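Colleague: Sequence unavailable; structure follows:
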């Protein structure tokens, strides 16, 4: 923890007093500089590129730049800072007006802060990469994590039949957010099942590409969202080859921060169609503990810092 000057917004920025922010896997990858590719692309080769980490924020506008017309002090807002210098793990941050979404009064700061990365990733992975259609069968591997809990609910909203894969202790939570079928991976290997799926959303990376292919419909799609680095590399390199060799499609998902998509997810929260699962809440001085907790893989849903 350090005391720093409150930043001053530029002409096209607003100063946000952050009321809540959530922790993502990207935060500890940037903090540790692992895998090494993170250093080259995002984090800085020898030293951290961004002095304050964190990307998901919800708070209220404290001051506005002279060119800002659509916001005023006191407005409650949500934003993803991943392409705008990070900085969520602070009390104040300057944010371009162009990436901000207004927070509805009926959505809490904590719920809103859980949505920018995990919620938008789930939406884009299902709708865009996975091309999910109403009536299709989707399997979500890693359904109890941050992206997974959003994906279960968004897939149901899109009209799919959802099979969720998680551990024993998290089955009831996953059922409570709408999963039609829940598989305990400690008791059953879904890749050995006779069931087939139109879409597999993989947020765990627990099986090989060949194993996933066994339970894909002949024209099914597989989307890798998260998991061990070696699984990511395999999906990135082997996916296009497997897609060319057959009718099944294998993709590696990369989040594209999008204001309209964030606004859509926030609308789902406001309507009650999606409710973020928040595992634990930490105070701002406890950010190191919050990151360690997420990195250990114990979290169900999101970890929020207030």
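Modeller: Ah, there it is. Since the structure is predicted, the reported quantities are computational estimates derived from the model, not experimental observations.

Colleague: only C-alpha atoms for contact and neighbour calcs from this point on.
Modeller: Fine.

Colleague: What are the contacting residues of the host helix or strand of residue 37?
Modeller: Using DSSP states H and E, residue 37 sits within helix 36-38. Helix 36-38 is contacted from outside by 29, 30, using Cα atoms under 8 Å, 6 or more residues apart in numbering.

Colleague: second one coming, line it up with the first:
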């Protein structure tokens, strides 16, 4: 089978090779999946060097995938022929290959009506947004998940600032937070303002134009929650916008690392977490997609053979939604 591989943990480049089809261990809940489409994550080529345990595995990118079950444990809810999608765990090789491995607790049924490409753009982004809104932000990092009705009560009327709102996770945060009743303020580049507004944001700020410290001088602009998808200076600037007693959450880095000098907020909770795949959450997301409540966003579609161009676009930081490899192309 064809596979994209990162030769070493420190490699900044990739290769397309022929490799053996993996063998699933059914006793450990493993399924063999014929991959129809897969999607990379920004910065993932740096993960093996930054987290040495990951470097011990075969370094295949793309944790998001959609495909068909070809082999499964007898007691699995997913049997050969089932159409599934998942964000698979980073401890195993990723899904930029024609066949891959996924375990029961990662998989969910592909939403009806979505193409393979559309489905592959969903899991990591949607599950991350779900875990922000249903687990980590409200529990202030304690990890206690709440159900849909409790979430609607908790988020109703809350002001939420989402930075990087046109990116893979950002588009899901805007849609889900709006669905739960929050008032969303979003930051993005000028070319994506109308897109983000169409997803439900009440106010959209062009980060190249608006100075958040100055914007937050008006107390009515202050927010209850900051959810950052960018890190660095963008995350640092968001500290000025949060109310006393509020929450600054980032999926990029611990927020305190970039808390600006002179910030005087009181009782601010800072939260950082790394998402984990949860089957039940992804099945709930499937229902919301099928009901038309929210949707994923595909930036561009590539054959595996154009992996260099695809990763260059990803690394450019200007994608609108997710980059997806369609394995039916050029083969």
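Modeller: Cool, got the structure. In this text, all values refer to a predicted model and were calculated from it rather than measured experimentally.

Colleague: TM-score for these two?
Modeller: Overlay of the two chains. TM-score (TM-score structural alignment, normalised by the length of the first structure): 0.85; 287 aligned residues with a Cα RMSD of 2.4 Å.

Colleague: by contact count, what packs against the following helix or strand past the helix holding residue 37 of the first structure?
Modeller: If you walk from helix 36-38 of the first structure toward the C-terminus, the next helix or strand you reach (DSSP H and E) is strand 56-64. Other helices and strands packing on strand 56-64 of the first structure, by 3 or more Cα pairs under 8 Å, 6 or more residues apart in numbering; DSSP states H and E, are strand 13-23, strand 76-80, helix 109-113.

Colleague: can you name the residues of the second structure that the first one overlays?
Modeller: Alignment of strand 13-23 of the first structure against the second structure: residues 30-40, by TM-score structural alignment.

Colleague: what do you get for the last one?
Modeller: Mapped onto the second structure using TM-score structural alignment, helix 109-113 of the first structure spans residues 116-120.

Colleague: And that stretch against the first structure, how far off on average?
Modeller: Mean deviation of stretch 116-120 of the second structure relative to the first structure after superposition (mean Cα distance after the TM-score superposition for the first structure): 1.8 Å.

Colleague: Now tell me what touches that stretch from outside.
Modeller: Defining contact as Cα under 8 Å, 6+ apart, one finds that stretch 116-120 of the second structure is touched by 36-39, 64-67, 85-86, 110-111, 296-298, 301, 324-326.

Colleague: hmm, back to that, which of the residues in the helix holding residue 37 of the first structure are buried?
Modeller: For helix 36-38 of the first structure, burial by neighbour count (16 or more other Cα atoms under 10 Å) applies to residue 38.

Colleague: Where do the strands of the first structure begin and end?
Modeller: Using DSSP state E, the strands of the first structure run over 13-23, 56-64, 76-80, 92-96, 101-102, 137-141, 161-166, 181-184, 197-202, 216-224, 249-252, 278-282, 302-305.

Colleague: Tell me the counterpart of residue 81 of the first structure in the second structure.
Modeller: Pairing criterion TM-score structural alignment: the partner of residue 81 of the first structure within the second structure is identified as residue 88.

Colleague: swap in residue 60 of the first structure?
Modeller: Under the alignment by TM-score structural alignment, residue 60 of the first structure pairs with residue 68 in the second structure.

Colleague: what does residue 248 of the first structure give?
Modeller: Residue pairing (TM-score structural alignment): residue 248 of the first structure is matched to residue 268 of the second structure.

Colleague: Same check on residue 129 of the first structure?
Modeller: Using TM-score structural alignment, residue 129 of the first structure sits opposite residue 136 in the second structure.

Colleague: who touches the match of residue 60 of the first structure in this structure?
Modeller: Each residue near residue 68 of the second structure by Cα under 8 Å, 6+ apart is listed here: 33, 34, 35, 36, 80, 81, 82, 83, 84.

Colleague: Which one of those is nearest to residue 285 of the second structure?
Modeller: Residue 285 of the second structure lies nearest to residue 84 out of the contacts of residue 68 of the second structure, by Cα to Cα, at 13.1 Å.

Colleague: and the closest one, how many residues sit next to it?
Modeller: A total of 24 residues lie near residue 84 of the second structure under the criterion other Cα atoms under 10 Å.

Colleague: That concludes my questions; thank you for your assistance.
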